[in-house]
Structures are given as structure tokens and as C-alpha cells.
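# Sequence and predicted structure below; questions after.
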Amino acid sequence: MLVLVHGGLWDDGMDAERFWGRTGVVAGVRGAGLTVWAPDRAMRAGSWAAEAEHLAAGLPDGPVVLVGGSNGCSAAVRLALAVPERVRGLVLAWPATAGDARVDGRLPAELAPLLAGGVLRGVADEELTGLRMPVAVLPAVPENPVHQRRTADGLLAHVPGAVELPGCPEPPHPLFRPAGLVAALAAFAAGC
């Protein structure tokens, strides 16, 4: 089973349906013969750990492959660290860049606690080295200020054995097309 953790950071109107549903990802994954669950994140949570707790409460039975998109990568990693026995694989798609003053400076001050971290918001780099499940990183192509290539490279360098999947624009970007992403996710899940 794939569990899709959507992006957004306290964005009004950003939910699983907008990020994964309307963009064709959920339908594509189902069309590829996979079971999928795309929950809504606790969008106004005060910490990534609180988001992980919210997601863990609804996790389906059995091991899952987590797919985090954009800021959802932080929630997915926190979940994988909290319940590693429930996660058989982890995909970090279009990981949001941490520590860029230009990007962070445009966000409300109340989000500051969520912006801290190492390579990835909400996660210390030492924690990334502790991930023991198969991990794949999918960069944003083309990169943009929120999803910089350096973030994908940093994750590939810190997570033992992490592999890179072919990049693409992130949903709901107008250039996003689900077919390549769905094929990459299906192939990765089959290998976990």
C-alpha cells in the first residue's frame, strides 16, 4: 500500500485531494494496480511530530510505502522515524528546502518552529542517517526556490543507500503530469 502525504505548509485549500487527487496521482496509482491512501495532514499542527502522530493514528494495517510530497516529506520522515516497523519504504518527492532566508522570510513568523532542521525541515541530519528502510528521493525538475536541487542532493548524501528517482515538476504545478511519477512509485514499491 502507498500512503501519500501531501505538501503545503498551513496553506488554505491545500489538502490531499488538491495535491494528489485532482492532479491524477491517486487515479494513476490505482490504475497501476496499487492500493493507495491519501490522508489530509494536520495542517495547523505546531510541530512535525504532531503531524506524524496524526498520520500514525490512521495508518492502515500492515507495512506501507510512504510518499511525502514537498513539505509532506518532513511529516513522512517524522512518521518513518516514529514507527519504522510500519514503513517498508519511503519516497521523498520534491523535498522543501530548509534554511533559505529568501523563502523562509516570506512565511508568517508563527511557522518558524516548523522551518528549523538540517537538510530537511523538522529533521536533524543525524536522524536522516538512522533511516533503515529503502529510501528514494525525487527532485523537482525544474528546481525552484521552494524545492531546490541542493535539498535532494543533501538527502541523497545523508540517507544510507538512498536512490534518486527521475524528477519532475511538483503537483499542483501546471506542468505536472502524473504518468512518470506513478511509474516511478510503482517500480520503487515493487522493490521494497
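Ah, there it is.
# CA atoms for contacts and neighbours, from now on please.
Fine.
# count of residues packed around the residue nearest to Ala162 when sequence neighbours are not counted?
Closest residue to Ala162 in three dimensions, ignoring its sequence neighbours and counting by Cα to Cα, 6 or more residues apart in numbering: Val135, at 4.9 Å. Burial of Val135 is recorded as 24 neighbouring residues (other Cα atoms under 10 Å).
# Put this next to the previous one:
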Amino acid sequence: MTATALLVHGGLWEAMDAAAFWGTTGIHEGLTSYGVEVLAPDRPQCASGWDVEVEALGEQLAKRAGPVRIVGASNGCTVAVLLALKFPEVVDRLLLAWPATGDDAAANERARAGLVNRGCPPDAAESLLAGGVLRGVTDQELAGLTRIRVAVLPSVPENPSHQRKTVEALLQSIRGSRELAGCPEPPTPAFRNSAQYLDQLVRTIVEFVN
């Protein structure tokens, strides 16, 4: 059976889309070359809340019998978790890649300033950044991800927006989760300039979704 992977790209209230994150970096093509069916929708830009994103991307899952494996990236990990919780009969595996650090005051202050500078209303920015280990997700919700296979892929090297402590907190919070080989997050130059990272990432995702 062909594996189906729903890719949820990174970004938060900015001009990031699936083509820039998964397409031009070669990840989409790499996965399909291994026979993976890829769903790579655009997240709604300038969404006022995580519920808006879950509703929009949930259309990709509502019409499927499953199973679907979700790969969330950076702030897209929030959407990925919420989708897995909303569609338990469809989603059976969840990969949290380069999870954005949400439980750090300095990281949230930088993110808040960036959101407001890009036109996000302050109240919406506060709502988007609220949460626990992951923004928009309670730690109790994370602990509830026990019935599906969960893996975490760290940003290597870590950086202020994607810290190692977030990976460790996720592994501790989600019983049975495991860590996969990390790499720089796309579409940063560190990732785009290394064919080795692309090959490693594609193989890691293929192994997980299959």
C-alpha cells in the first residue's frame, strides 16, 4: 500500500507556503520518488487562531478513510498535533520536525514582536503564542498522543527558535515517542546548500511513514 503523508509547512503569519518549504527544497519530489503520496496544502496566511488552520487543513483528512501520516514542521507542528487529535480515526503516525520552541520567554518575545511588525493584532499574537511546550497545544493534549506512533526530528544545530530543550520536552511528554536524525530546517541556506541533508531527511521521512 502506498503511504500517504500530509506535510504541514512552517511559518507563522508570514509569506511562507508549501511550495517554498517543501517544493523548492526538493523534499516533495524526493518523497514522491520513493512512492509516497504527498499532500502538501498551504496553511492559511494571517490566520487569527490555530482553529482556523485546523479547519482549513482538516479538509484534507475529512474525505479520507486513512491511514494518513502527518509531518509537521516548526510552527506547523502545532497544526499537526491538533489535526492528529481531531482525526484519530485517520491519523496513525505523527512526525514533529524542527518543533518551534514555545515555552521560552525570550523566544516568545521575539516571535511576538515579529508577528506585530507583520500586521498581526496584539491580541491575536498573544493567542497564537499561548500554550505549553508547543504553541497552541496544552501539555495535557501532548500527553494524550499515546495511541499513535510519534517521532521528533530536531533542528541540528539548535537555534533560538528551535531549541534542543523543546525536543527533549516532547520526548518526555509523549509516551513511546522517539527521536530521529536531525538536520537544519528548510528552507534555510544551511539545508538548501547541502544535498546530504536533503537525502538524509527524505530517507528519514520515508522510513517513518512506511
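Thanks, I have it. Just so it is clear, the model here is predicted, and its values are computed rather than measured.
# Work out the TM-score between the chains.
The TM-score (TM-score structural alignment, normalised by the length of the first structure) is 0.94; 189 aligned residues with a Cα RMSD of 1.2 Å.
# Show me what the residue nearest to Ala162 of the first structure aligns to in the second structure.
Aligned against the second structure by TM-score structural alignment, Val135 of the first structure finds its counterpart in Val150.
# Am I right that that match is in a strand?
Yes: counting by DSSP: H, G, I helix; E, B strand; the rest coil, Val150 of the second structure falls inside a strand.
# what residue of the first structure matches up with Arg178 of the second structure?
Superposed on the first structure with TM-score structural alignment, Arg178 of the second structure falls opposite Val163.
# measure the residue lying farthest from the centre of the first structure to Glu51 of the first structure for me?
Ranked by distance from the centre of the first structure (Cα atoms, centre = their mean), the top residue is Ala109, with 23.0 Å. Distance of Ala109 of the first structure to Glu51 of the first structure, computed by Cα to Cα, to the nearest Å: 19 Å.
# Name the residues that touch the longest helix belonging to the first structure?
Ranked by number of residues, the top helix in the first structure under DSSP state H is helix 178-191. Helix 178-191 of the first structure is contacted from outside by 2, 23-25, 28-29, 32, 34, 65, 89, 91, 136, 165-166, 168, using Cα atoms under 8 Å, 6 or more residues apart in numbering.
# tell me the centre residue of the first structure?
Most central in the first structure under Cα atoms, centre = their mean is Gly68, positioned 1.7 Å from the mean C-alpha point.
# count of neighbours near the aligned partner of Asn144 of the first structure in the second structure?
Aligned counterpart of Asn144 of the first structure in the second structure: Asn159 (TM-score structural alignment). Residues near Asn159 of the second structure, counting by other Cα under 10 Å, number 12.
# those strands in the first structure, which residues are they?
Under the criterion DSSP state E, strands of the first structure are mapped to 2-5, 36-37, 64-69, 87-93, 135-138, 163-164.
# Dump those strands into TSV; add distance to Val182 of the first structure as well.
Converted to TSV, the strands of the first structure look like this (distance: least, Cα to Cα, whole Å):
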stretch	distance to Val182 of the first structure
strand 2-5	11
strand 36-37	11
strand 64-69	11
strand 87-93	12
strand 135-138	12
strand 163-164	15
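# Nearest approach to Gly46 of the first structure belongs to which of those strands?
Across those, Gly46 of the first structure has its closest neighbour in strand 2-5 (17.1 Å, Cα to Cα).
# Read off where the closest one ends up in the second structure.
Aligning strand 2-5 of the first structure against the second structure (TM-score structural alignment) gives residues 5-8.
# Report the buried members of the contacts of helix 178-191 of the first structure.
2, 23-25, 28-29, 34, 65, 89, 91, 136, 165, 168 (16 or more other Cα atoms under 10 Å).
# Including distance to Gly8 of the first structure, could the residues you listed go into JSON lines?
Shown next, in JSON lines, are these (distance: Cα to Cα, whole Å):
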{"residue": "Leu2", "distance to Gly8 of the first structure": "19"}
{"residue": "Thr23", "distance to Gly8 of the first structure": "15"}
{"residue": "Gly24", "distance to Gly8 of the first structure": "18"}
{"residue": "Val25", "distance to Gly8 of the first structure": "16"}
{"residue": "Gly28", "distance to Gly8 of the first structure": "21"}
{"residue": "Val29", "distance to Gly8 of the first structure": "21"}
{"residue": "Leu34", "distance to Gly8 of the first structure": "25"}
{"residue": "Val65", "distance to Gly8 of the first structure": "20"}
{"residue": "Gly89", "distance to Gly8 of the first structure": "22"}
{"residue": "Val91", "distance to Gly8 of the first structure": "17"}
{"residue": "Ala136", "distance to Gly8 of the first structure": "20"}
{"residue": "Leu165", "distance to Gly8 of the first structure": "21"}
{"residue": "Cys168", "distance to Gly8 of the first structure": "17"}
